[in-house]
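Participant: Quick one: sequence plus predicted model below, questions after.
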Amino acid sequence: MDFMSKMKEMAKSDIQRIVLPEGEEERNLTAAAEINAEKIAEVILVGNGEVIREKAEKLGLNIEGIEIQDPAKSEKTAEYVREFYELRKSKGVTEEIAAKTMLDPMYFGTMMVKKDDAQGMVSGAIHTTGDLLRPGLQIVKTAPGISVVSSFFVMLLEDESYGKEGMMLFADCAVNPNPNEDELAAIAISTADTAKKLCGMDPKVAMLSFSTMGSAKHELVTKVQNAVKKANELRPDLAIEGELQADAALVAKVGKQKAPNSKVAGEANVLVFPDLQAGNIGYKLVQRLAGAEAIGPICQGFAKPINDLSRGCSAEDIVNVVAITAVQAQAQK
């Protein structure tokens, strides 16, 4: 069974409520109809009910039984306004600002997750990553012990000699442009936990650089070295090593030569990139040149599952991310 088939089966085993705040958008509607038909999750669409039903009819979609929440009319809105005001009044948010803010589907959907009216949220077909992160950090916030929200891609390679039968996790490839050493340590820990809980891996985390175990001296190398040290101090139970060059992390012969005492070198299944430029370039090169399937970006570090989409996503991409979000929600119970 391939990765996404496994995710969908896991999602079906314990149905979670997942909110789609872009409920009026056609790809979201198409995805919602498929998710509902396959019973992958219980979907909630946020938006104007009349608009949603009219668009669904024009598209020939069956959305019968799918919950629709209109922030302008919902009985939940008043409660959400009070909650947001209490959360943000120290930041200068007035009751009037809270009332206006909660009409925004992104904020409304995020508050549904905060109040356990949904177990997770998926957005990004027509909103930026920043549009998702702002309400997420203001309302749901980060998980205990995690200082930063980050992202990962599940990379599925044809060559099964890499990772877990060709499956690897790459982080952070979408959120943090230039993480400092504390943030880099947090990203490594989050991704290791994700690899274990979501993918069933025994995580072997390589923190990448242009240097291997002190072969080069530079402040960029020092940042990675310090991040490795901090990650190991925080979570000595995890196999997080570095700094490693990509070939030392992935190729057994090179790993033994460059880092002979490493338990990760040559066997890494999680790659943590030193910054967003490297991560974004790295996953796209593997995707295009090696023909790998890249699933993501998936967010990690929020107290509850909130996930992003590419604005170029397909309806099937939304279905896949909803399934993964549902499995993340199951793991947080």
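Facilitator: Thanks, I have it. Numbering: from 1, shown residues only.
Participant: can we go C-alpha only for contacts and neighbour counts from here?
Facilitator: Will do.
Participant: Which helix or strand contains the residue lying farthest from the centre of the chain?
Facilitator: For the chain, the largest distance from the centre (CA atoms, centre = their mean) belongs to residue 257, which lies 34.6 Å off. Using DSSP states H and E, residue 257 maps to helix 252-258.
Participant: Now do the buried residues in that helix.
Facilitator: For helix 252-258, burial by neighbour count (16 or more other CA atoms under 10 Å) applies to 252, 254, 255, 256, 258.
Participant: Now do the helices in the stretch 101-250 of the chain.
Facilitator: For the stretch 101-250 of the chain, the helices defined by DSSP state H, counting those that start in this stretch occupy 105-114, 129-135, 181-199, 219-234, 246-250.
Participant: what would those helices look like in a markdown table with distance to residue 271 and mean neighbour count?
Facilitator: A markdown table is the format used below for the helices of the stretch 101-250 of the chain (distance: least, CA to CA, whole Å; neighbours: other CA atoms under 10 Å):
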| stretch | distance to residue 271 | mean neighbour count |
| --- | --- | --- |
| helix 105-114 | 30 | 26 |
| helix 129-135 | 22 | 17 |
| helix 181-199 | 9 | 22 |
| helix 219-234 | 13 | 19 |
| helix 246-250 | 8 | 24 |
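Participant: Can I get the ones you listed in JSON lines including distance to residue 329?
Facilitator: As requested, these are exported to JSON lines (distance: least, CA to CA, whole Å):
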{"stretch": "helix 105-114", "distance to residue 329": "11"}
{"stretch": "helix 129-135", "distance to residue 329": "18"}
{"stretch": "helix 181-199", "distance to residue 329": "10"}
{"stretch": "helix 219-234", "distance to residue 329": "24"}
{"stretch": "helix 246-250", "distance to residue 329": "31"}
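Participant: then this one, side by side with the first:
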Amino acid sequence: MDLISEIVARAKANRQRIVLPEGTEERTLKAADQVLADGVADLILIGNPAEIKDLAAQWSLKHIDQATIVDPENQPKKEEYAELLFELRKKKGMTMEDARKLVLDPLYLGCLMVKNNDADGQLAGARNTTGNVLRPALQIIKTVPGISCVSGAMLLISKNTQYGKNGVLVMGDVAVTPVPDAQQLAEIAVSTARTATAVAGIDEPRVAMLSFSTKGSAKHENVDKVVEAFKIAQQLDPALKIDGELQADAALVPSIGASKAPGSEIAGHANVLVVPNLEVGNIGYKIAQRLGNVDAIGPILQGIARPVNDLSRGCSVDDVYKMIAITANQAIAASNAK
């Protein structure tokens, strides 16, 4: 069974309630129809019920009536959610009037449903920017205790099964924080390891903190940052198997790892790669994707207390389907961690 099939199977076995704020968006609705047909998740669509029904008929979608449809203008918990939002944001100057207006925004409403335990996770972004998706998530759901930095992980699936876990590796951060400091980089390492377990099924993450240096082979302030981040990550999660700084070949190839970092249990055996900045991550996974024929799935947002994921506005129906299943896997892990 390939990784995506495993992710879907785990979602089916423990169905989660995933809210889709862009309930009238074509790709989202088509993916939702297939998710409901396959029993991958229980879905909550936010939007005008009549419009959703008309669109479902127009696109010959047969299973949308299995979803819960929530109309922002006419839903029984509108005042309850407004009060919740007001309590969360009043110290930042929010008034009840402001809260009542924001509850009509599907992205805010979806996050309030997750915060209120009326949903287990949220997926949006087919119509909205990353900033718009993240803003309510950070204001309402906030970050995981002990983590202040939101980041994005990418699943890398290679036909070269000698790397990672049968060809599966997880890389972070590829999506959110352009130039993390040492503390943020350490948090990215811990978060990416947790994503590796929750989504990629990697029971024993082995984290490599990547650099252009291996164990002092080069001297530079950027190398120093990675070394400091490695030490902080060990403090954040003493049980985490992690090493750094390592060059990419030393992290991935056993013979090179043994030569450049003798005695390291991570060198040559890494399945989680943490890059020093967003520029490296974005360039790196796209080179692997285009030149190495690696399947790159994501980004998967991490560090938020409950799963909220962001789609590319250029996403396909298949992308939405996969990300619903991934969000469900994160929700299962979040529930198990309580």
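Facilitator: Structure's in. What do you need? Remember, it's a predicted structure, so these values are computed and weren't measured experimentally.
Participant: Could you report the TM-score for this superposition?
Facilitator: Their TM-score after superposition, calculated using TM-score structural alignment, normalised by the length of structure 1, is reported as 0.98; 333 aligned residues with a CA RMSD of 1.0 Å.
Participant: Would you mind measuring from the aligned partner of the residue farthest from the centre of structure 1 in structure 2 to residue 162 of structure 2?
Facilitator: Residue correspondence, TM-score structural alignment: residue 257 of structure 1 in this structure matches residue 259 in structure 2. As judged by CA to CA, to the nearest Å, residue 259 of structure 2 and residue 162 of structure 2 stand 18 Å apart.
Participant: what's the answer for residue 314 of structure 2, then?
Facilitator: Relative to residue 162 of structure 2, and taking CA to CA, residue 314 of structure 2 is found at 32 Å.
Participant: Name the residue in those two with the higher neighbour count.
Facilitator: Neighbours per residue, other CA atoms under 10 Å: of residue 314 of structure 2 and residue 162, the larger number sits with residue 162, 14 against 9.
Participant: which helix is the longest one in structure 2?
Facilitator: Using DSSP state H, we find that the single longest helix of structure 2 is helix 317-337.
Participant: which of the residues in that helix are buried?
Facilitator: Judged by neighbour count using 16+ other CA under 10 Å, the buried positions of helix 317-337 of structure 2 are 317, 319-334.
Participant: Determine how far that helix lies from the middle of the whole chain.
Facilitator: Averaging C-alpha coordinates over helix 317-337 of structure 2 and over its chain gives two centres that are 9 Å apart (CA atoms, centre = their mean, to the nearest Å).
Participant: and what of stretch 128-139 of structure 1?
Facilitator: For stretch 128-139 of structure 1, the gap between its own C-alpha mean and the chain's C-alpha mean amounts to 13 Å (CA atoms, centre = their mean).
Participant: What segments of structure 1 are strands?
Facilitator: Remark: strands of structure 1, listed N- to C-terminal, are 17-20, 42-46, 67-69, 120-123, 150-156, 167-171, 204-208, 239-244, 270-272, 293-300, 306-308; assignment by DSSP state E.
Participant: Measure the mean distance from the third one to structure 2 post-superposition.
Facilitator: What it means is strand 67-69 of structure 1. Plainly put, strand 67-69 of structure 1 ends up 0.9 Å away from its match in structure 2 on average once the two are laid over each other (mean CA distance after the TM-score superposition for structure 1).
Participant: Also the first one?
Facilitator: After superposition onto structure 2, strand 17-20 of structure 1 sits on average 0.4 Å from its aligned residues (mean CA distance after the TM-score superposition for structure 1).
Participant: Contacts for that strand, please.
Facilitator: Under the criterion CA atoms under 8 Å, 6 or more residues apart in numbering, residues 28, 41-46, 109, 112-113, 117-123, 322, 325-326 lie in contact with strand 17-20 of structure 1.
Participant: Kindly recompute the last result at 10 Å.
Facilitator: With contact meaning CA atoms under 10 Å, 6 or more residues apart in numbering, strand 17-20 of structure 1 is reached by 28-29, 31-32, 40-47, 67-69, 105-106, 108-110, 112-113, 116-124, 305-306, 318, 322-323, 325-326, 329.
Participant: what does the last one give?
Facilitator: Surrounding strand 306-308 of structure 1, the residues in contact under the criterion CA under 10 Å, 6+ apart are 18-19, 109-110, 113, 119-125, 127-133, 136, 140, 151, 174-175, 296-300, 318, 321-322, 324-325, 328-329.
Participant: can you do 7 Å?
Facilitator: 120, 121, 122, 123, 124, 129, 297, 298, 299, 325 (CA atoms under 7 Å, 6 or more residues apart in numbering).
Participant: To which residue of structure 2 is the last one aligned?
Facilitator: Spelled out, it's residue 325 of structure 1. Residue 325 of structure 1 maps onto residue 327 in structure 2, with residues paired by TM-score structural alignment.
Participant: any idea how far that match lies from residue 111 of structure 2?
Facilitator: Residue 327 of structure 2 is 14 Å from residue 111 of structure 2, by CA to CA.
Participant: Quickly note the distance from the aligned residue in structure 2 for residue 238 of structure 1 to residue 135 of structure 2.
Facilitator: Residue correspondence, TM-score structural alignment: residue 238 of structure 1 in this structure matches residue 240 in structure 2. From residue 240 of structure 2 across to residue 135 of structure 2, the span is 30 Å (CA to CA).
Participant: now swap in residue 266 of structure 2 and tell me
Facilitator: When CA to CA is the yardstick, residue 266 of structure 2 and residue 135 of structure 2 sit 36 Å from each other.
Participant: go on, residue 117 of structure 2?
Facilitator: 19 Å.
Participant: Next: residue 197 of structure 2.
Facilitator: 26 Å.
Participant: Show me which parts of stretch 149-160 of structure 2 are buried, residue by residue.
Facilitator: Judged by neighbour count using 16+ other CA under 10 Å, the buried positions of stretch 149-160 of structure 2 are 149, 150, 151, 152, 153, 154, 155, 156, 157, 158.
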